[in-house]
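Q: predicted structure and sequence below. I'll ask about it afterward.
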Amino acid sequence: MRPVAQPLLQWFQENKRLLPFRQEPSAYHIWVSEIMLQQTRVAAAIPYYNRFIQALPDPAALAACEPDALRKLWQGLGYYNRVNNMQKAARRVCEQYGGELPADYEALRALPGIGDYTAGAIASIAFGIPVPAVDGNVLRVFARLYNDDADVMQPATKRLFTRRVLDQMPKEIPGPYNEALMELGALVCVPGTPHCEACPQAGLCQGYAAGRQAELPVKPAPKAKTSVTVTVALVQSPDGVLLQRRPSKGLLAGLWQPAAWEQAMTQQQAADALAQIGVPVQWGEALPQARHVFTHKVWHLGGWHATAPACALPEGWVWAAPDQLARVYAVPNAFAAYMKNL
């Protein structure tokens, strides 16, 4: 195939979005943006990115941030393990590299939470190291360019596509090339029906020539998600709403939530469970049914409002006043339907 870089880079120069992390493309800024964008649309991530960088402007600040404050900064983005790993990586950067991300692909790859793609993005964009950064957008672009219907989720296919990306890379400007491929996949070579009429690669694209662009890339059918019933007690006292901290490992690790149990429960069973921590409840109206989709499971939530007297609580439970809900306690979006009016 003829080189794709020249028309791609010209298109990128004329059409790239003015994003905050492109205005100051330091290694730290690229790292934060790439971790946020793993599971979040660009438009949704930008206000979180700006707030995060203002509060934590460098790896040292991230490393030193109190964990609850860090999760509060991240609240709304979900997939909290991302930011937990970022803090672990920031601490290692401070311990081993003097507080600056290393200008070395393998060293970046060895940091917690940084995989092949993120290491490639940081290395190429921030440091000009000629390594590929192959995410889902780039896999889609190259599946169509080469009219390749191999399963892009298979490691062997990813390795083949990565070699193709590297073969086409102008080694003197790897950062703009990688960014241009990502941008093309985000704006033009989109999932489903791509905008081939606006694509700088249309004349080279074998999938387009074969009329197969909408069929590519090939992925296996997603696995069925597990359904889980979650019973919620939204308990309020004169001191605030009752919150419990989730376990330090597993789903939503370390976050705060209203009293909840991952099983179907009657009011009496929920009252008995709350009585065990010293909270006598008076039940109110039923909570509306809600649903939250995780990667591998779906929560089906329901339960009741309740009131209780202010009382002492065991470790791992708090009464959270409204201002504390706003400033201190990170509650996952799974409970947004119940927390938004508090």
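A: Alright, I've got the coordinates.
Q: please count neighbours and contacts with C-alpha atoms only from this point.
A: OK.
Q: give me the neighbour count for residue 223.
A: Residue 223 has 7 neighbours, counted by other Cα atoms under 10 Å.
Q: give me the neighbour count for residue 62.
A: Residue 62: 23 neighbours (other Cα under 10 Å).
Q: got a list of what the most centrally placed residue in the chain touches?
A: Closest residue to the average C-alpha location of the chain: residue 39 at 3.4 Å, with Cα atoms, centre = their mean. For residue 39, the contacting residues are residue 79, by Cα atoms under 8 Å, 6 or more residues apart in numbering.
Q: could you redo the last one with a cut-off of 10 Å?
A: 45, 77-79, 82 (Cα atoms under 10 Å, 6 or more residues apart in numbering).
Q: out of those residues, which is nearest to residue 180?
A: Each of the contacts of residue 39 was scored against residue 180 by Cα to Cα, and residue 45 proved nearest at 19.4 Å.
Q: quick one: the closest one and residue 25, what's the gap?
A: Going from residue 45 to residue 25 by Cα to Cα, to the nearest Å gives 16 Å.
Q: same deal with residue 308?
A: Noted for residue 308: a distance of 51 Å to residue 25, by Cα to Cα.
Q: swap in residue 239?
A: According to Cα to Cα, residue 239 and residue 25 sit 45 Å apart.
Q: who's in contact with the nearest residue to residue 245 once chain neighbours are set aside?
A: Leaving out its chain neighbours, the residue that sits closest to residue 245 by Cα to Cα, 6 or more residues apart in numbering is residue 256, at 4.4 Å. Applying Cα under 10 Å, 6+ apart, one finds that residue 256 lies in contact with 68, 71, 242-247, 316-318, 325, 329-332.
Q: how many residues are close by the residue found closest to residue 180 once you drop the neighbours it is linked to in the chain?
A: Nearest non-adjacent residue to residue 180, counting by Cα to Cα, 6+ apart: residue 12, 5.4 Å away. A count of nearby residues for residue 12, using other Cα under 10 Å, gives 20.
Q: can I assume residue 12 is in contact with residue 186?
A: No. Counting by Cα atoms under 10 Å, residue 12 sits too far from residue 186 to count as a contact (11.7 Å).
Q: now do the SS call for residue 34.
A: At residue 34 the chain is in helix, as set by DSSP: H, G, I helix; E, B strand; the rest coil.
Q: returning to what we had before: distance of the residue nearest to residue 245 from residue 117?
A: For residue 256, the distance to residue 117 - Cα to Cα - is 31 Å.
Q: cool, and residue 199?
A: Applying Cα to Cα to residue 199 and residue 117 gives a distance of 24 Å.
Q: same check on residue 153?
A: Distance of residue 153 to residue 117, given as Cα to Cα: 14 Å.
Q: another structure for you, compare them:
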Amino acid sequence: MKQETWSNQKTEKFREDLLAWYHSEKRDLPWRKNTDPYRVWVSEIMLQQTQVVTVIPYFNHFLSEFPTIKGLANAPEDKLLKAWEGLGYYSRVKNMQAAAQDIMERFDGHMPNNPQDILSLKGIGPYTGGAISSIAFNLAEPAVDGNVMRVYSRLFGIDDDIMLPKTRRVFEEKVRKTISRDEPGDFNQALMDLGARICTPKKPSCKTCPVKEYCLALKTNQVDQLPVKKKKEKPVPLYYVAIVLQNELGAYLLTKRPSDGLLANMWTFPLVEVDELTYKQLKHQEKFADHQELSLFDQVADESEVYLFSAMLTDYPNIKMKEYHHGEVTHVFSHRKWHILALEGRVDGLSSYQLKPREEWVYPEKFKDYPFPKPQQKLLSLLKKVENN
């Protein structure tokens, strides 16, 4: 499709029509109460790959816990992760804290007010930098996300694959040419609202679109063909067994994940990675009658993780495993899918157990103080459901 080029007059009329619609119909969102750069920053980071309806309560709670950049910079990690619990992609909030500490050191505790310095902060890329620059500081900087690429691909007939990194520059150039110089923040937010509410991926509301007269895809009956987006690869499956181990005092064994990598420093039941065959054998095992049934754990994918079983089976022969596993939970990350089988056991006489580094016995009433990733939350829900049946 040949991309369309607009005259200056058409561009100006487009700005006016889009902004008029936005001023009349914009969503009432808590981060739009004012243009404080910290609030803008927090909201934009939270909104990455997360729906607005999900973000709203998290945003309000986060601002109550960490109302300033200084408060974010000085926050204890466990408290920070707990406030983010359930949002996923935990590197986002860790990068935010690192950036806040950088702001305290380099910019006297104030968000810098030029795009170059904003982009120098950890975790802030072109989209977030453009959003902060335009909304908080009224700078005519593009903020191009998936919504904006979808809108502009249809408006101008851009059929470049939006999954390719180089394509972003095509859209950034288009937005930079059309963005309002007087109200760049409102213009960018108008595009976000338009993509979220009107120019949706499927069944867009073209009849009620405030800028439909500018849309080349609508004129050429190609709305459903744009944007061009290659299919995502299927996530790689990984298989785990969660050992839900309780001692005679009613506390559960939790382990803190490594300080780097996926779900860094989050707390979970001990997870042992197994290969697919082992997982399926365990899943379909009718009964775990004695320790010999657990010999399948000799086949775990990572031998370093088998210490939990070998140590306990050797030192504490009174481990009592439940006869049946409690079921399975799954969770999809961006490039991988976890399958987790919950196997529960009880250990008497373990109150004096010498905990290994990053292990703790935790009572259920204290779970609220520990940051849990989504898979762990799903495991807790599964156990609660089992208990109630």
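A: Perfect, I can see it now. This one's a predicted model, so the numbers in the text were calculated from it and none came from an experiment.
Q: so the residue opposite the residue nearest to residue 180 of the first structure in the second structure once aligned, which of the three states?
A: For residue 12 of the first structure, the aligned residue in the second structure is residue 22 (criterion: TM-score structural alignment). Following three-state DSSP, the label given to residue 22 of the second structure is helix.
Q: is it correct that residue 22 of the second structure is in contact with residue 190?
A: Yes. Using Cα under 10 Å as the test, residue 22 of the second structure is close enough to residue 190 to be in contact (5.4 Å).
Q: strands of the stretch 201-342 of the first structure, start to end?
A: Counting by DSSP state E, counting those that start in this stretch, the stretch 201-342 of the first structure has strands at residues 226-237, 240-245, 256-261, 282-286, 290-293, 297-307, 317-320.
Q: tell me which of these sits nearest to residue 176 of the first structure.
A: strand 290-293 (35.1 Å).
Q: from the chain's centre, how far out does the closest one sit?
A: Centre-to-centre, strand 290-293 of the first structure and its host chain are 18 Å apart (Cα atoms, centre = their mean, to the nearest Å).
Q: have a look at how far, on average, it is from the second structure.
A: By mean Cα distance after the TM-score superposition for the first structure, the fitted strand 290-293 of the first structure averages 1.0 Å away from its aligned residues in the second structure.
Q: what does that strand correspond to over in the second structure?
A: Matched against the second structure by TM-score structural alignment, strand 290-293 of the first structure falls on residues 329-332.
Q: in the matching stretch, what's buried?
A: Within stretch 329-332 of the second structure, the residues scored as buried using 16 or more other Cα atoms under 10 Å are 329-330.
Q: mind listing residues that contact it?
A: For stretch 329-332 of the second structure, using Cα under 10 Å, 6+ apart, the contacting residues are 235-240, 337-342, 374-379, 381-382.
Q: pull the number of nearby residues for residue 105 of the second structure.
A: 11.
Q: in terms of helices and strands, where is it?
A: Using DSSP states H and E, residue 105 of the second structure sits in helix 91-106.
Q: can you list contacts of that helix?
A: 38, 41-42, 45-46, 48, 68-75, 77, 80-81, 83-84, 87, 107-112, 117-118, 120-124, 260-264.
Q: quick one: it to chain centroid distance?
A: 18 Å.
Q: mean per-residue distance, that helix versus the first structure.
A: Its aligned residues in the first structure lie a mean 0.5 Å from helix 91-106 of the second structure after superposition (mean Cα distance after the TM-score superposition for the first structure).
Q: now that helix: which residue numbers in the first structure?
A: Under TM-score structural alignment, the match for helix 91-106 of the second structure is residues 81-96.
Q: next, the buried residues of that stretch.
A: 81-87, 89-94.
Q: equivalent analysis for stretch 247-256 of the first structure, please.
A: Going by neighbour count (16+ other Cα under 10 Å), the buried part of stretch 247-256 of the first structure is 252, 254-256.
Q: and the end-to-end length of it?
A: End-to-end distance for stretch 247-256 of the first structure, by Cα to Cα: 10 Å.
Q: stretch 94-114 of the first structure too?
A: Its start and end residues considered, stretch 94-114 of the first structure measures 16 Å (Cα to Cα).
Q: which residue lines up with residue 373 of the second structure in the first structure?
A: Residue 373 of the second structure maps onto residue 332 in the first structure, by TM-score structural alignment.
Q: residue 359 of the second structure is in contact with residue 256, isn't it?
A: Yes. Judged on Cα under 10 Å, residue 359 of the second structure makes contact with residue 256 at a distance of 6.3 Å.
Q: the two - which one has more neighbours?
A: Remark: of residue 359 of the second structure and residue 256, residue 256 carries more neighbours, 20 against 17, as counted by other Cα under 10 Å.
Q: where do the helices sit along the stretch 151-300 of the second structure?
A: Remark: helices assigned in the stretch 151-300 of the second structure by DSSP state H, counting those that start in this stretch are 165-178, 184-197, 216-219, 276-283.
Q: could you dump those to JSON lines with mean neighbour count and distance to residue 307 of the second structure?
A: Shown next, in JSON lines, are these (neighbours: other Cα atoms under 10 Å; distance: least, Cα to Cα, whole Å):
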{"stretch": "helix 165-178", "mean neighbour count": "16", "distance to residue 307 of the second structure": "43"}
{"stretch": "helix 184-197", "mean neighbour count": "22", "distance to residue 307 of the second structure": "49"}
{"stretch": "helix 216-219", "mean neighbour count": "19", "distance to residue 307 of the second structure": "60"}
{"stretch": "helix 276-283", "mean neighbour count": "17", "distance to residue 307 of the second structure": "18"}
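Q: out of these, flag the one nearest residue 230 of the second structure.
A: helix 165-178 (12.4 Å).
Q: between the closest one and helix 184-197, how many degrees?
A: For helix 165-178 of the second structure against helix 184-197, the angle by axes from the mean of the first three to the mean of the last three Cα atoms, to 10 degrees is 120 degrees.
Q: show me what contacts residue 325 of the first structure?
A: Residue 325 of the first structure neighbours (Cα under 10 Å, 6+ apart): 72, 240-241, 243, 256, 319, 331, 339, 342.
Q: give me the buried subset of these.
A: Buried members of the contacts of residue 325 of the first structure, counted by 16+ other Cα under 10 Å: 72, 240-241, 243, 256, 319, 331, 339.
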